[in-house]
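Colleague: Give me a model of this one.
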Amino acid sequence: MTRTSTQSSSLCLIVSTSNGLSSPFVQEKHVLLEKPSTSNSSEANILFNLPELSLPNAPVLLEAFHVRFHPAVHLFLSFIDPAAVMHVHTDSMVPVFITDKGGIEFNYKLSGGSMMMLGTYNFGMLRMIFGAEPTECLECQTSIFGDGVHDRCDYRFAAKFAFPNGGVGEAMTTMRGSILWKPSEARVTMKEIVVTDKTIPEMQEKVRTRKVTLHGFMHAFVWHRIDVEDSYVIREKVKGMIVKAWVESESHKAYSYKDAGGEFGNPPGETWWMSYRYQLEEFVNRVKGRKTQYWISGDDSLNQMKMIDTAYEKSGLGLRPTSAFV
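Modeller: Alright, predicted model coming up:
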């Protein structure tokens, strides 16, 4: 892992090179590091456990997972009880004309592949929704060019993960998608719960099954919508006979924390702020020793890379290669 000293007066650096080119740590500098932070979890373990990071007044190192800082994502999560999550579907895509077969996204030596370049957003959303780390990658199907050159880089994948509460999370991505762009999506189905209702007879019970969908989690600053669908049933406790069933639906948006309201208070932010701007705000807050609304720790980034590793191992394509700079 390279440690580069510099005579520059710069206090902070933004590192936006491919994770396959370097995993830098700049001494005495605060670093905003492009995601994914490294090529595999072994590199991440070295990077986020550097001795410099545990010293008093240690420099700030943040993996630039901009999507996770947008208010829409946090409002979406507020409708979810992680312990009750039964199933999550996530998908993302880019149209075929956006990527090039000869680009870094399909260069194995530079840690290319759809899971690394795009699917990592899906993985991050799954971990946030379940509020836990996956226990196992159940399956991972991939598509490759099969031309003898790009055989270890996936351009499409579909993976399933098991989580500690018994739930299953699915992630699907393609980097060779239709020319008609489909916004990314995270769709959550929660377990049935009993809802207290003193207006119904004692021999009956009221239950609710909730589905929450965030359309556009990757580019929420451009457009997004949060749909909350609650399916209610009143039934007899003993025989289970349904007395009444109905659905209640509502939609929400949050381009700022002010839009989100409630528990989020009113931290700085405007409706026109991009997710990158919310991320930069928190980075500067941490550098200046101020309170942050949300943060991604080194352990969080390490666990993110572990999840990517398990998917690549399950797929048979193998881990992305360790950088020559380590």
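Colleague: hey, let's count contacts and neighbours off CA atoms from now on
Modeller: OK.
Colleague: Now do the SS call for Leu13.
Modeller: Applying DSSP: H, G, I helix; E, B strand; the rest coil to Leu13 yields a three-state assignment of strand.
Colleague: quick one: it and His66, what's the gap?
Modeller: Relative to His66, Leu13 is positioned 16 Å away (CA to CA, to the nearest Å).
Colleague: Compare these two (neighbour count), which wins?
Modeller: His66 (19 against 14; other CA atoms under 10 Å).
Colleague: Wait, the more buried one touches Glu281, no?
Modeller: No - assessed by CA atoms under 8 Å, His66 is found out of contact with Glu281, at 10.9 Å.
Colleague: Report the spatially nearest residue to the residue minimising distance to the centre of the chain, omitting neighbours in sequence.
Modeller: Nearest to the mean C-alpha position of the chain, by CA atoms, centre = their mean, lies Gly124 at 2.2 Å. Counting by CA to CA, 6 or more residues apart in numbering, Gly124 lies nearest to Gln304, which is 6.8 Å off, once chain neighbours are set aside.
Colleague: The structure of the following sequence is requested for comparison with the preceding one:
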Amino acid sequence: MAGLLGFIKRNRTLANPPAARKAEDALRFGLLGASRIGPNSVILPAKSHPGVIIAAVASRDPAKAEQYAKEHAIPKTYSGKDCYQKLVDDPAVEAIYVGLPNGLHFEWTMRALKAGKHVLVEKPCADTAAEARTLFDYAASKGLVLLEGYHYRFHPAVQRVKEIVDSGEFGKIKSMHSELAVPYLRGSIILKDDVRYDYGLGGGATMDMGVYTLSAIRYMASSNPLEITSATAAGYEKDPTRIDRGMEATYSFPSSITADTLVDLRLPSWGPFGLFPQGPKNSLTVKLEGGEVYYFGLVLPHNFHSIKVRPIKGKDRVEKYYKFKTGYGEEWWSSYRYQLEAFVDRVNGREPHDWITADESITQMEWIEKIYAKAGMPSRPTSSYVVS
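Modeller: Here you go, the predicted structure:
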């Protein structure tokens, strides 16, 4: 009963966090795009952060911009053809959140950096490794903070999993499995004409959910793969040679570690005539010499997660971590809230609790491109934006 009450209380607070009194020097954010992910990824986290104000939002659709601003109490809007550029040029805006489709990340992250803004960009930060390198090199040359939004990495739950794996309690890693998949239902959140299936906008399951599964196994192994041993795409029916609706891949890592990942934007149903939908997949399993760690809730661990530790010898145990043992954070903080805390700390010259480095982001895109190559698919198209 206590667990259920805690779940209800935590998720209620997630949806309506307490409003913090804003500091005079609070970082003023502008949002590029009136995105669906924006409320969870930055608007709600900013509400409880005394050092963040959401100052403006830009959407090419005037009605959408006004509605979004009204719904989320954002004081300033930009709309029309040049709205994104007007927002990044706004002298009152100090940081930009890029929540646009993947194919626009490189251009508008670069434009924001060129305007002297710090940037929090949704993953993936670009469509190719070369673009990612250009972004981070430019940010470093200008002394600007650039963070790719792998929010799950900032949550105490996944860091606890990493702590268990690295502790030596169960010996060395033998294999890893990470999976993220959404069942296809009528009224699904990922429809057949979703922007995730648009090649020109950097679409594909690997570019969406697949970045998390790859990131998770690299994080657990504390290394990059030696090789992608196989990659098999489930092609999107309208563009099957370029867009993956799903992807399965296997990897070899140093120290004879093997790994596999599975992602699917429309997980097929099963049974007669496909009547029975599969459940969602959202987990990471690490098998070690002396046991196994199963982590459910890889993405969105703040809603619910479970860390099941299964030793070969000894009793199983279940752990849950919504707040760091040191007292850092709050039980109801989302992974996005922890991420925002780190971003603001870095902008203000403080050492963040955790960070996604430039090298991690660039190398991540290199391996994303290798997955596509192994599956016989092209990399996502390079942006037409020319850096001057």
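Colleague: what about the residue nearest to Gly124 of the first structure, how many residues close to it?
Modeller: 23.
Colleague: aligned partner of it in the second structure?
Modeller: By TM-score structural alignment, Gln304 of the first structure lines up with Gln364 in the second structure.
Colleague: Is Leu62 of the first structure located within a strand, as I assumed?
Modeller: Yes - the assignment for Leu62 of the first structure is a strand, going by three-state DSSP.
Colleague: any idea how far Met218 of the first structure is from it?
Modeller: 19 Å.
Colleague: Now which residue in the first structure aligns to Ser306 of the second structure?
Modeller: Taking TM-score structural alignment, the alignment pairs Ser306 of the second structure with Arg225 from the first structure.
Colleague: My guess is that match contacts Met218. True?
Modeller: No - checked against CA under 8 Å, the pair Arg225 of the first structure and Met218 is beyond contact range at 11.9 Å.
Colleague: Between these two, which has more neighbouring residues?
Modeller: Legend: neighbour count by other CA under 10 Å for Arg225 of the first structure and Met218, higher for Met218 (26 against 18).
Colleague: That one contacts Leu118, doesn't it?
Modeller: No - using CA under 8 Å, Met218 of the first structure is not in contact with Leu118, being 9.6 Å away.
Colleague: Other residues contacting the longest helix seen in the first structure?
Modeller: Determined from DSSP state H, the single longest helix within the first structure is helix 298-315. Surrounding helix 298-315 of the first structure, the residues in contact under the criterion CA atoms under 8 Å, 6 or more residues apart in numbering are 36-41, 44-45, 48-49, 61-63, 115-116, 120, 123-124, 133-134, 136-142, 159, 318-320.
Colleague: For the second structure, which segments count as strands?
Modeller: 27-32, 52-59, 76-79, 95-98, 118-122, 146-149, 173-183, 227-235, 244-253, 257-267, 281-288, 291-296, 306-311, 317-319 (DSSP state E).
Colleague: Where in the first structure does the helix or strand just after the first one fall?
Modeller: Toward the C-terminus, strand 27-32 of the second structure is succeeded by helix 38 as the next helix or strand (DSSP states H and E). No residues of the first structure are matched to helix 38 of the second structure when aligned by TM-score structural alignment.
Colleague: three-state assignment of Lys206 of the first structure?
Modeller: Under the three-state scheme (three-state DSSP), Lys206 of the first structure adopts strand.
Colleague: who's in contact with the alignment partner in the second structure of Glu63 of the first structure?
Modeller: Using TM-score structural alignment, the equivalent of Glu63 of the first structure in the second structure is Glu148. By CA under 8 Å, 6+ apart, Glu148 of the second structure lies in contact with Leu120, Val121, Glu122, Lys123, Pro124, Cys125, Ile356, Ser361.
Colleague: What's the first one aligned with over in the first structure?
Modeller: Think Leu120 of the second structure. Leu120 of the second structure maps onto Leu32 in the first structure, by TM-score structural alignment.
Colleague: surely that match meets Phe65?
Modeller: No - if you go by CA under 8 Å, Leu32 of the first structure and Phe65 don't touch, sitting 9.7 Å apart.
Colleague: one step back: show me the contacts for the match of Ser306 of the second structure.
Modeller: Contacts for Arg225 of the first structure (CA under 8 Å, 6+ apart) come out as Thr213, Leu214, His215, Gly216, Ser251, His252, Lys253.
Colleague: repeat that with 10 Å
Modeller: Contact partners of Arg225 of the first structure, counting by CA atoms under 10 Å, 6 or more residues apart in numbering, are Ala72, Phe76, Glu185, Thr213, Leu214, His215, Gly216, Phe217, Ser251, His252, Lys253, Ala254.
Colleague: Mind giving me the ChimeraX command for buried ones among the residues you listed?
Modeller: Applied in ChimeraX, the following selects the buried portion of these according to 16 or more other CA atoms under 10 Å:
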select :72,76,185,213,214,215,216,217,253,254
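Colleague: what is in contact with Leu32 and Phe65 of the first structure at once?
Modeller: Common neighbours of Leu32 of the first structure and Phe65, using CA under 10 Å, 6+ apart, are Gln279.
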